[in-house]
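S.K.: following is a predicted model, sequence given first.
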Amino acid sequence: MKVRKKDGSFQEFNLEKIVRSIEAASDEVGEPMTLSDLNNISKEVEKKLKALYKDEVSYAEIRDTIVNELKSSGFSDVAKSYSDF
């Protein structure tokens, strides 16, 4: 799956980037997440994006999916920090 970035370029979907960005957002709000939390949320995000059956997704679709997953998992402060990135 390809990701359409803000500048219009494409790159390959990278789950590790999602994990790192969620981790950075959680650290920023002083609510560090366990490795298990990070992996569970990122895997769920990947599953939901793949369920769209698209060859490409936009950064906005990824961001919105991550924010929604964080909120539904009880990490509202992290979701806010992530969406402000």
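M.R.: Yep, that arrived.
S.K.: C-alpha only now, for contacts and for neighbours.
M.R.: OK.
S.K.: for the residue nearest the centre of the chain, which non-adjacent residue is spatially closest?
M.R.: Against the mean C-alpha coordinate of the chain, by C-alpha atoms, centre = their mean, the closest residue is residue 66 at 3.7 Å. Of all residues not flanking residue 66 in the chain, residue 45 sits nearest, at 6.1 Å (C-alpha to C-alpha, 6 or more residues apart in numbering).
S.K.: please compare the first structure with the one that follows:
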Amino acid sequence: MQSTDIDLISTAAFANGHPWAQYAWLREHASVFRHSDPDGPDFWALTKYDDIRMVSRQPKLFSSYERGTMIGEHDPGALEAS
């Protein structure tokens, strides 16, 4: 696996549950990972407890307040069970 294989966005990546292999690769090779999003701004994915703990304890330094969390609109029909 390579960093270009990481996909924490698409529904296909979660079709069979969580992408555990991707999480494991990230923890070993890139525990703080800048994930690109073709439909919005990039975001950071943290996969190690100590990193998450450090970031969560420093909200003035690590915050999405200025830009907020940007969640796009979804097609309601896409959410219906088939």
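M.R.: Received the coordinates, thanks. All of these numbers come straight from a predicted model, not from anything done at the bench.
S.K.: quick TM-score on the pair, please.
M.R.: Overlay of the two chains. TM-score (TM-score structural alignment, normalised by the length of structure 2): 0.22; 39 aligned residues with a C-alpha RMSD of 4.7 Å.
S.K.: contact partners of the helix or strand that the residue nearest to residue 66 of structure 1 is a member of?
M.R.: Element membership for residue 45 of structure 1 (DSSP states H and E) is helix 35-50. Applying C-alpha atoms under 8 Å, 6 or more residues apart in numbering, the contact partners of helix 35-50 of structure 1 are 15, 18, 19, 22, 23, 57, 62, 65, 66, 69, 70, 73.
S.K.: which pair in the residues you listed has the greatest spatial separation?
M.R.: Pairwise distances across the contacts of helix 35-50 of structure 1 (C-alpha to C-alpha) peak at 22.6 Å, for the pair 57 and 73.
S.K.: comparing those two, which residue is more hemmed in?
M.R.: residue 57 (19 against 13; other C-alpha atoms under 10 Å).
S.K.: what about the nearest residue to that one once chain neighbours are set aside, distance to residue 71 of structure 1?
M.R.: Computed as C-alpha to C-alpha, 6+ apart, the closest residue to residue 57 of structure 1 that is not its neighbour in sequence is residue 3, at 5.1 Å. Using C-alpha to C-alpha, to the nearest Å, we find residue 3 of structure 1 at a distance of 23 Å from residue 71 of structure 1.
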